[in-house]
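A.B. asks: My questions concern the predicted model and sequence given below.
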Amino acid sequence: MRAAIVAKLMYAVGKNPEVASQRDWFIATTLAVRDRIVDQWMASTRATYESKRKRVYYLSLEFLIGRLLVDALMETGLTEPVRQALDDLGVDLDQLRKIEPDAALGNGGLGRLAACFMESMATLQIAAHGYGIRYDHGLFRQVIKDGWQREYPENWLTFGNPWEFERPEVDYSVGFGGTVETVEVSEEITRHYWRPEETVDAIAFDTPVPGWRARHVNTLRLWSARAPDALRLDAFNQGDHVGALAARVRLEAISKVLYPSDATPAGLELRLRQEYFFVSASMQDIIRRHKQHHGELELLPEKVAIQLNDTHPAIAIAELMRVLIDLEDFGWDEAWEITKAVFSYTNHTLLPEALESWPVPLMERLLPRHMQIIYMINARHLDLVRSKGEHDGGVLSELSLIDESHGRRVRMGNLAFIGSHKINGVSALHSDLVQRTLFYQLNRFYPGRIVNKTNGITFRRWLFEANPGLTELLVDCCGSRVMDDPAALIDFEKYAGDAGVVDRFRAIRRAKKAELAGLIRRRLDVSVSPDALFDVQIKRIHEYKRQLLNILEIVALYDAIRANPGGNWVPRVKIFAGKAAASYHQAKLIIKLANDVARLVNRDPVVRRLLKVVFLPNYNVSLAEAIIPAADLSEQISTAGMEASGTGNMKLALNGALTIGTLDGANVEIKEHVGDDNIFIFGLTTEQVEERRRKGIDMSDVIAASPLLEEVLDAVGAGVYSPGEPGRFGDLVNSVRHHDYFMVAADFDAYYAAQRAVDARWQDTAAWWRSAIINTAHMGFFSSDRAIAEYATDIWGLPAPRMG
């Protein structure tokens, strides 16, 4: 290994060891490790070709894969050989890993789930490809300036990406705009020919994805947009140097950033271009591979399963229909049966605004043939509904793929449902709500399509890699089987009352908290004690996730401590991290409030020993790996009925954090597994939230009955935390008082009481650590291996994978 690293340093990086920088050593080490993975990658690919088995294609706009070096070392079992080789060369692996940037290919849970699923598919030796976009700059790099979020480009590709292989020969043309020519072939047959107005090239970049112990390696193929013509030479020679590049810049913007703002017509169009771009390239690639190895497209359902990760890739349904009908001469009925059998769709949200819809004029201009196909799908779909006796105009309107209520828009969720043979929610509660609310009418006419597949996480990343100390303890207690079989974690429960094991667990947690305290001090210049309770809320900033509820409770706690500084208070560090969408004003205002509260609280000598508040900027996978093993309390406090599942809740509980949360998403199942005594549940249920909304979301009555909340809202609204701008948080306070759709006021008192129950448990050391061990022991169910095994048998039509 030492020789391999030095060889890469010399012949791939072009440096002598004597003058090599840390980055040079990082690249050389990565390339040496990558070689070992490529060997198995080639073997896995050959085996798949030879067996002619069914392949899974996972289409996702996000893949939040994080840093890959330590992940690859762990998967391949090369950590210690590489560490020793580098030690011999005078290089520290722990320092080297920090050189690698996080791949800016995702935002939150959707992208992290896709990454976990890719790793689990490789672990279970399922032949799979992931397809997405190779973003030059990802979402954005979050910087906090004077408490406000500022967005900057995430330049993760500045020094290249040593993990990927560019495939310039894998180059597909993707069209936009233009016209559709109709040709009458005969009285019965009409052909349509789409003539795009412009095209962009999709270039493939492949990253090998090894499974556990590298027994199988799959491929993550990401597409980069390239203009067919680098520049207009005539314009350049006439002196219009900027104009000569205009077309290239516009076309290549497709793969620049994740989720460009859709607040403008141009931004909205760019989002649709992105989605069709990666779908079209992926479908061309899938069909090419199928033809090459299996021949007839009639065999697609037997050899191909395509999973749509949310509605972003839903245009793939219309695209496959276009290919089969226009390019391959299939009849409509046969093409539709093939399409439905190939596609399945994962729904991730009940929020109407998150279920994509596109203006019909935009679709007709940008994808004219697809719009024709969608009209035909809709007409046949509504004919089927009518044939079953449904003629109510309101019901037909709800079932239609075209929303006529606020300007004509294409409902991509409805398209994904109708064009898939299976639709899954991502937690038991969420799947039930999908059936009862979101797709109630569609489920009536297409029964049996909706199934549940509770999300899971890969323990290799979120336990073995993120928390090696706890992993070693688990192996000592449960045996080496725990490294391969998450179900073996249950044996850890036997040690919940073992003083020696508890002491080791506490020491492991404290060491991680000390590391996180050091990171907080370096990044924020705030000192926190690792002996305090670390109370963590790390997730995308959104009103339904209710960071605001957490902040208001901090204000109440701060006031209570100041009123009685000698009380029996539990020292706490409140830790926030997460990004707000660039155009989401309320979410950005919540970040500002968190930072304004932190500034006042952290400077107050009365509470300095008892309460600290920190907001860590630019939340990503690497920061999560630092926070999660150090967390004592996991905040999962979304409005009941609005979080589809969550996966942060699973990662935190796996590492022994106790959950404070509502009966929402996978919290319900976590509660069932760990038991009522080992989780802090509070607040309105889904049904109670619905009932309160029917009654009205003006919370004047609730606030009047809660002097504590009234005092907090008065303080925030009066500018106590924004003395230079007293009205800064008026919108937030007004929303809680009079437009509390997210039930912040309604749940405040229950949340405050649950936090005091947390205090009481923390002060009972034996009880706290017993609950922590029970949480870790009962997380085996939440493995992404289990989730993928269920997808394989229940959705993709594969043989049951071998677990463990």
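C.D. replies: Good, I have the coordinates.

A.B. asks: C-alpha only now, for contacts and for neighbours.
C.D. replies: Fine.

A.B. asks: Mind jotting down where the strands sit in the stretch 101-250 of the chain?
C.D. replies: In the stretch 101-250 of the chain, the strands defined using DSSP state E, counting those that start in this stretch lie at 128-133, 141-145, 148-152, 165-176, 179-184, 190-195, 198-210, 217-226.

A.B. asks: May I see the ones you listed arranged in CSV, with distance to Leu616 as well?
C.D. replies: Listed next are these as CSV, based on distance: least, C-alpha to C-alpha, whole Å:
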stretch, distance to Leu616
strand 128-133, 27
strand 141-145, 9
strand 148-152, 11
strand 165-176, 33
strand 179-184, 50
strand 190-195, 49
strand 198-210, 30
strand 217-226, 30
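
A.B. asks: Of those, which is nearest Ala666?
C.D. replies: strand 128-133 (25.0 Å; C-alpha to C-alpha).

A.B. asks: putting a second one here so we can go through both:
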Amino acid sequence: MPDSAADQAASEALRANIDHKLLCQVATEPSVASKAEFYHALAQVAREQLAKRWVETQHADRQSQARRVYYLSMEFLIGRAMNNALSALDLRDQAALVFTPPGPSIDEVMECEPDAALGNGGLGRLAACFLDSMATLGLPSWGYGVRYEYGMFAQSIVNGQQVEKPEPWVQDRSPWEFQRASKHFTVHFGGTAEHHGEWAEWHAADAVEAKAFDHVIPGHGTERVSTLRLWKAAAPSEIDLGAFNTGDYQRAAELKNRFENISWVLYPNDSTSAGRELRLRQEYFFVSASMQDILDRHFTEYGSFDNLADKIAIHLNDTHPAIGVAELMRLLVDEHQMSWKDAWEQCRRIFSYTNHTLMPEALETWKVTLIQRVLPRHMLIIYRINQEFLDEVVRLYPGDIDLMRRVSLIDDGNGHEKDKRVRMAHLSIVGSHRINGVSQLHSDLMVQTIFADFARLYPERFHNKTNGVTPRRWLAQANPDLSSLLDERIGKDWRLDLDRLQGLRESADDRAFGASFAAAKRSNKLRLANYVSREVGINLDPDSLFDVQVKRIHEYKRQLLNVLHVITRYNALLDGTAVGCAPRSVIFAGKAASSYHMAKQVIRLINDVAAVVNNDPRTRDMLQVVFIPNYGVSVAELIMPAANLSEQISTAGTEASGTGNMKLSLNGALTIGTEDGANIEIRDQVGAENIFIFGNNTAQVAAIRAAGYQPGDLYRDNPALQEALDKIDAGFFSPGERSRYHDVFNSLVHYGDHYLLLADYADYVAAQERVDTLYLTPAEWQRKAILNVAGMGPFSADRTIRAYADDTWNLKTLTNT
């Protein structure tokens, strides 16, 4: 904490500025201001300073005429902005001096800010980390997305079940956004397309206005500030005045809502045809507005599109923005009269694409009939791109009809017109000059399996960019206790150069440092325990092992395998065979998609198991289970620093990378995990002896499936597994509804156990026993935890973004001077 005269003077100046904002912008006297009013005043102080840096950044970018990258993503899970802004402005310590008793603390003031509900899982958090790194590294960059008014949903748990409700995070306007009244574009839908040679005239049936809202993304250790531009959908006119004037008020309101619901909710439920159409409209809406904005900015600066590919790079974060390939072609050819050949050459140099999944069923496709109806011109463009691409394939591999069918942008639906689908990943690949996976394993499997044909056609396009996380938010801001300890031991430069963490290796055997490291961890565990007590009503023992699995709820992530271990552990505690067990608190968090029945069943089972285990006096001192609702960035900032054990237990070959594994290791958690995603690279960096790897690897998974996997045999041959599954099936955890989990039991025992939980169960339980043994040797546990932190340098988002800038986007670093 600063205590010099200069620091004190700076904090007094900050206090005067805050008081001025309270009087002039919040219209409140400082002596009676609430915490929320203090928050808004402090936000205005930070906003003003960031705005100045922001304007200087944009000026520097224009003056340099450097190439920019535009990062298109359906999600940006940016979390709260205040702490990050104060840290970037070097005001955090001053603010702590301002907010002292008897008034609110700085932490209490920052708690007033809602999380920005602009994402759900790793995809959105990765995008947010990347924007932070782009700004910090001084790269000319913009993010583009949707300004969701209600997020995905706010999750609550009622009677053990997930309940979804809107999350209106911007209902009181965010002080961190700037509405750009002059920046709005018209986005069209439906109608018909009329050809005129190379170009076509689109006679659209509907139009919606896209209004721009900008969020500032401050760099750290620099004056640079990047932009996240989000689009809000607005009806072309506020109401249908004709309908209103004839007394049809409901019709007038319906027409307004029909346009504006595009930006209401992230990932509308796609179990209905209306939901699927809304998703397509949502994706095209933000892509079209972004493309129009990009071209408008470029033409304003250069007066020509001839140098477009020299000055812009557009990155597709997964396939949600893939329609951008067709949209850019439409704009260049139809709106700006560029020849098809020249436009396509520009496109191929501009676009790059990150793939985030190896599961064929997760690769986005759209019915041809839907695109024809909603985006008729784009369907024609996709047909032409596909034809020219297949002509190229024929020249390279004449007569290989099967290859053409596999790589075509159109799945022919076995000849049924209504079943034809556009493969958006294929469109992304054909339209991009660089395609990457997000861990070395993922990238290797990508070119060996789902995109093997494309890798044969375009081997030079495929490469790896292992994901990373920003150390500013996920260590410096989320874990101030550990950060202070690191500063004392290795200096402060690790915030901008995470490889400096290597310097901790020599401290791994320092018992005094290990004790301080353990004290920082316990402090974080107390903080999380207080939150859980307040929000969930469960009192966690801070001296127990905090066993954490926090991520989107999905079958491939195998939260259910974790539950099986919890039940096995509970059974062993009851029958007295749990020798050498450490007290353990098993912590789950994550949302299930609203239409994903099995994921919701897993959440309910977790809570039913928790209700039994936590209320059993025979076991509750040794085992507790908690599901923390409404998982998001701010909750993660509490959980990551408190975790002892990081559960990364997806079926090998299903998790592209993961970033939660990185955040947890960075904060000193040991990993129990499969050879999947970035777990392998984490093992290589921290040392195989400092991580708990278990289960079948990708080759073994493939062999098990090829041999005709019989999970029922494993169920019958393992008494502990059988007992755990039988309790689930018999309704032991759901006595009021004995059949509640028949479908869960059947999916594992009788219906194939698609994600091989039973195949990995025995090895997982054995690995958990090794965890217990180590945790009961605290000094050795701390040594390994320190070595985990020391090995996390390569997993900085700064390293990932430098690689993108050099290998994919061809960007140069800029300063504001």
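C.D. replies: Noted; the coordinates are in hand. Everything numeric in this text was worked out from a predicted model, so none of it was measured.

A.B. asks: Drop the TM-score for these two in here.
C.D. replies: The TM-score (TM-score structural alignment, normalised by the length of structure 1) is 0.98; 797 aligned residues with a C-alpha RMSD of 1.3 Å.

A.B. asks: follow-up on the earlier one: could you export the strands of the stretch 101-250 of structure 1 as a markdown table, including mean neighbour count and distance to Gly497 of structure 1?
C.D. replies: Listed next are the strands of the stretch 101-250 of structure 1 as a markdown table, based on neighbours: other C-alpha atoms under 10 Å; distance: least, C-alpha to C-alpha, whole Å:
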| stretch | mean neighbour count | distance to Gly497 of structure 1 |
| --- | --- | --- |
| strand 128-133 | 26 | 43 |
| strand 141-145 | 17 | 43 |
| strand 148-152 | 17 | 45 |
| strand 165-176 | 16 | 51 |
| strand 179-184 | 13 | 72 |
| strand 190-195 | 15 | 70 |
| strand 198-210 | 22 | 38 |
| strand 217-226 | 25 | 41 |
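
A.B. asks: Minimum distance to Tyr440 of structure 1: which of those strands has it?
C.D. replies: strand 128-133 (30.4 Å).

A.B. asks: in structure 1, what residues pair with stretch 69-84 of structure 2?
C.D. replies: The aligned range for stretch 69-84 of structure 2 in structure 1 is 56-71, by TM-score structural alignment.

A.B. asks: With stretch 147-166 of structure 2 instead?
C.D. replies: So stretch 147-166 of structure 2 sits over residues 134-153 in structure 1, by TM-score structural alignment.

A.B. asks: Contacts for that stretch next, please.
C.D. replies: Residues outside stretch 134-153 of structure 1 that contact it (C-alpha atoms under 8 Å, 6 or more residues apart in numbering) are 104-107, 154-157, 205, 222-224, 255-260, 579-580, 582, 588-589, 591-596, 617-619.

A.B. asks: quick one on the thing from earlier: out of the strands of the stretch 101-250 of structure 1, which gets nearest to Asp326 of structure 1?
C.D. replies: strand 190-195 (6.0 Å).

A.B. asks: and the aligned partner of Met291 of structure 2 in structure 1, how many neighbours?
C.D. replies: Taking TM-score structural alignment, the alignment pairs Met291 of structure 2 with Met283 from structure 1. Met283 of structure 1 has 20 neighbouring residues, counting by other C-alpha atoms under 10 Å.

A.B. asks: residue boundaries of the strands in the stretch 301-450 of structure 1?
C.D. replies: Using DSSP E, counting those that start in this stretch, strands in the stretch 301-450 of structure 1 cover 304-309, 343-346, 357-359, 402-403, 409-411, 422-425, 450-452.
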